[in-house]
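predicted coordinates and the sequence they were generated for:
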Amino acid sequence: MTGRLVVVSNRVPSDGPPSGGLVVALHDCLRATGGLWFGTSGRITDDPDDSFAQVQGDGYTMRTFDLSPAEQQGYYLGYANSVLWPLCHRRADLMALNAGDYDTYMQVNRRLARMMAAELRPDDRIWIHDYHFLPLADCLRAEGVTATIGYFHHIPFPATHDMMALPQHDLFPHWMAGFDLFGLQTQRDVAAALEMLRGLPGAELLRDGTISYRERRFEVRSFPIGIDAAAFAEEAARIDGRALLNFAPDERLVIGVDRLDYSKGLDNRLRAFGRYLRDRAEDAPKASLLQIAPPTREEVDAYQQIREDLERTAGKVNGLHSDLGWTPIRYIHSGVPRDTLAAVYRAADVGFVTPFCDGMNLVAKEFVAAQDPDDPGVLILSQFAGAVEQMASALIVNPYDIGEMARALRQALAMPLEERIDRHQALARGVFRKDVAHWTRSYLDTMDRLSAARA
């Protein structure tokens, strides 16, 4: 396609070379094709201008805009992360419906659309990322933008019965119809979206698979995101992870890595590890759980509660099972550098990935990519992680069932080498073949097809 690629995300890369799978993938696309990347600057100013600051990327241009304190509170911390985030993660009970937050959320989206419209061209391909900008396509259409607009929803799609708890539930499908392509992580998410749309007066699923709603036609499709598996595997082999941890030669390592979020099932995970310790036989391996949980959105009340719960459970398990030379749970409430994390994944005997609800969960894929193929660890994976659709060779568990998770730990730690290799080979095939470059290519190829059809 000859048109520019235009990316929109809440934040743009900053502070040196881009890092992280998604940012690197988008950076590589824009570097190859040229284009624009719009997003917030991260600066909070009392009276932000209705204009962009320009930051030069490697072969493309970034346009950033500031938020006011009221916009940061209402748009980001409020409606995006205290309403839409819990809604999409099956926790409508945690939605904080504060007066004015929706209006501020729409104000930011309309302001961004107004600023962007002056710079867009009809043949641009606009790729908008995540729930911060669900109404943005509709706002751009109101500004007269006719370009092809795609969206990717990185988190789960809300269940139909949860959607009714959203005061603006009638607007959600209208926002969707502003896009030409509405991308989701899993087939389960696509099914949830289609269930919601089928129940709407005037919505029609056409024979070619497109949806017609309010005089617009759009597609809803699954594009499971991947990681840069080859690069992550190379990074994991550079450092001896066990040496970093100072583990005893016979000590086994179970690892969990998650942002500190109520959707991750962290308290149940620690309780399941405590159950494993309580029930293990005298000759069972001595295993330690390393749980890395960097802080996130600590201004939101629900996140303060999960931190307190997690620290209390970790303290209780350690109090019951520690001895003078061993603390079974190591809890780190801070970020860990990517190269260190890759090495620790490789050193782990078990990857413990047990969210209550997750769009995909790239930790599961990173754990698999990091393993030594000749002596791999075992992945335990929640049945509610989006990754489960691609990773059936993991040990699949119900994260609400403490006993089942404890039994899965026992099975993983006792699993013979031949079975570990067989399971890992099956998982690695998918992780390496359907990496983040495959995800980007699949999405943009679909965008190109839609742009060509529109032309």
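Arrived safely, thanks for sending.

hey, let's count contacts and neighbours off CA atoms from now on
Noted.

show me where the stretch 51-200 of the chain has helices.
69-71, 85-88, 101-117, 136-142, 160-163, 172-177, 187-198 (DSSP state H, counting those that start in this stretch).

identify the residues contacting the fourth one?
Outside of helix 136-142, the residues that reach it under the criterion Cα atoms under 8 Å, 6 or more residues apart in numbering are Asn109, Arg110, Leu112, Ala113, Arg114, Ala117, Ile149, His174, Trp175, Ala177, Gly178, Phe179.

okay, one more to line up with it:
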Amino acid sequence: LEPALRTHEGVWLGWSGGESETASKATIDEDSLPVRASFEFRPGWREHYYSGFCNRALWPLFHGFPGRVRYTDEDWLAYVAANNEFARHAFDLVSSDGTVWMHDYHLLLAGQSLRGRGFSGPIGLFLHIPFPHADLFDTLPWADELLTAMLDFDMIGFHTEQWAENFRACVRARGREKSMPEISVLPIGVDPLTFVVAPGTVDRDIVGLRAALGERKLILGVDRLDYSKGIPERLLAFERLLERSPEWLSKVSFVQVSVPSREEVPEYAELRRKVETLVGNINGRFGEADWVPVRYLYRSYDHRVLTQLYRLANVGLVTPLRDGLNLVAKEFVVSQDAADPGVLVLSRFAGAAAELKDAVLTNPFHPDGLACDIERALRMEPDERRRRHGLLSAALANKTPQRWAAAFLDRLGTTRVAC
């Protein structure tokens, strides 16, 4: 978003990370590019707004995990209050007819709150996660309040037509079609130029991994540690591969990079324990003195190292159980050597599958099927790998984040003029 903010002389508004008992004006950092404004949360908002309603109600609900949802009145009231506070600061920062672009499930009420303050400019929302089916959305006790608030946005963007249609269905079910905001399906892309590896560039982490791999093939997974990403499911599928096809023993290694996430939420701590137990079981069962089947890295890597990891991998394993888009899939594609590319194995339940139809599309809920698809990718002939990579690269051509942001803002401005 930085290029768009600079072009439009915009301000990025967010939480400072601190807390305060009293309301205050946002702090503006004029020296940052783009200009950033931040404010402090009230005590309890981190727990009940962010960790609570956002990540223990909306996140699992919108990703299709109703069994993980937790609804409490206290969390809902914190969500309402925090959205009002975001709207208050946005109103103070922009002119009455300026443009406000809000992002994601954390701010679904903020457009309505901003309108209630008399703001007359365009207000857009981009939802980066899935929008659920109507029957699932209706399990939310405050479904009507949330949907009514979302109708005050002039435009809402989604990554796929499926998420957009789920939203439309919820609106139609309430007989509110006449209030429908403009809907835009605009999947965000990646900039290939930022995934170019300079000749001779090899980071220390990559040197060590290459030495450990030797002639073995590499399967790579890179994810935030989140239950929606399907990490336990892909570990079980890798285990099934080794069981079903023992010829791969000592011939392939699986590197799973899991970036720490929401560690204060109990479900995420439990997921970490589950993943680490599975890794230990697989390594204990199949490992040899000179071969560790799964290398599990609970940490983040910078962009440069990730690019080299993507390029080194024979198979990119991107198998979320549900995902709004998944940029890792796109990053993997643009990082490849076109003459000798790796193979993308992609969950059909990732939003990116709508664009990346020439990946090996798989069902992560079926361990045997996923194991077969992994083996298919490992055995794929060079001509087939190059053919698929060419088609995937073409599907991503000219879809940079800069163009995505410009397209959204252009449509948003036109929508408000039409109103």
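Done, it's in. These figures come from a predicted structure and were not determined experimentally.

residue in the first structure paired with Ser300 of the second structure?
With TM-score structural alignment as the criterion, the equivalent of Ser300 of the second structure in the first structure is Gly335.

so that match sits against Ile292, correct?
Yes: between Gly335 of the first structure and Ile292 there is a contact at 7.4 Å, judged by Cα atoms under 8 Å.

about what we covered before: how about JSON lines for the contacts of helix 136-142 of the first structure, with neighbour count and distance to Arg125 of the first structure added?
Output for those, formatted as JSON lines (neighbours: other Cα atoms under 10 Å; distance: Cα to Cα, whole Å):
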{"residue": "Asn109", "neighbour count": "21", "distance to Arg125 of the first structure": "18"}
{"residue": "Arg110", "neighbour count": "21", "distance to Arg125 of the first structure": "19"}
{"residue": "Leu112", "neighbour count": "24", "distance to Arg125 of the first structure": "17"}
{"residue": "Ala113", "neighbour count": "21", "distance to Arg125 of the first structure": "15"}
{"residue": "Arg114", "neighbour count": "18", "distance to Arg125 of the first structure": "17"}
{"residue": "Ala117", "neighbour count": "17", "distance to Arg125 of the first structure": "13"}
{"residue": "Ile149", "neighbour count": "27", "distance to Arg125 of the first structure": "6"}
{"residue": "His174", "neighbour count": "17", "distance to Arg125 of the first structure": "20"}
{"residue": "Trp175", "neighbour count": "16", "distance to Arg125 of the first structure": "18"}
{"residue": "Ala177", "neighbour count": "24", "distance to Arg125 of the first structure": "16"}
{"residue": "Gly178", "neighbour count": "27", "distance to Arg125 of the first structure": "14"}
{"residue": "Phe179", "neighbour count": "29", "distance to Arg125 of the first structure": "11"}
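
name the nearest of these relative to Glu234 of the first structure.
Taking Cα to Cα as the measure, Glu234 of the first structure sits nearest to Ile149 out of these, at 35.6 Å.

distance of the counterpart of the closest one in the second structure from Arg115 of the second structure?
Counting by TM-score structural alignment, Ile149 of the first structure lines up with Ile123 in the second structure. Computed as Cα to Cα, to the nearest Å, the Ile123 of the second structure to Arg115 of the second structure distance reads 9 Å.

neighbour-wise, which of Gly335 and Ile292 of the first structure wins?
Taking neighbours as other Cα atoms under 10 Å, Gly335 of the first structure and Ile292 compare with Ile292 leading, 20 against 14.

what's around Gly157 of the second structure, how many residues?
Neighbours around Gly157 of the second structure, by other Cα under 10 Å: 22.

kindly report the same for the one 3 residues further on.
As a burial measure, Thr160 of the second structure scores 24 neighbours (other Cα under 10 Å).

kindly report the same for Ala408 of the first structure.
21.

wait, it touches Ile380, no?
Yes: with contact defined as Cα under 8 Å, Ala408 of the first structure reaches Ile380; the gap is 7.1 Å.

shared neighbours, these two?
Common neighbours of Ala408 of the first structure and Ile380 (Cα under 8 Å, 6+ apart) are Leu395, Val397.

hmm, back to that, quick one: the match of Ser300 of the second structure from Trp85 of the first structure, how far?
To Trp85 of the first structure, Gly335 of the first structure is 22 Å away according to Cα to Cα.

and what of Leu270 of the first structure?
Taking Cα to Cα, one finds Leu270 of the first structure at 24 Å from Trp85 of the first structure.

out of everything not next to it in sequence, what's closest to Arg307 of the first structure?
Residue nearest to Arg307 of the first structure in three dimensions, not counting chain neighbours: Leu260, with 7.1 Å by Cα to Cα, 6 or more residues apart in numbering.

tell me who's in contact with that neighbour.
Ala293, Pro294, Pro295, Thr296, Tyr303, Ile306, Arg307.
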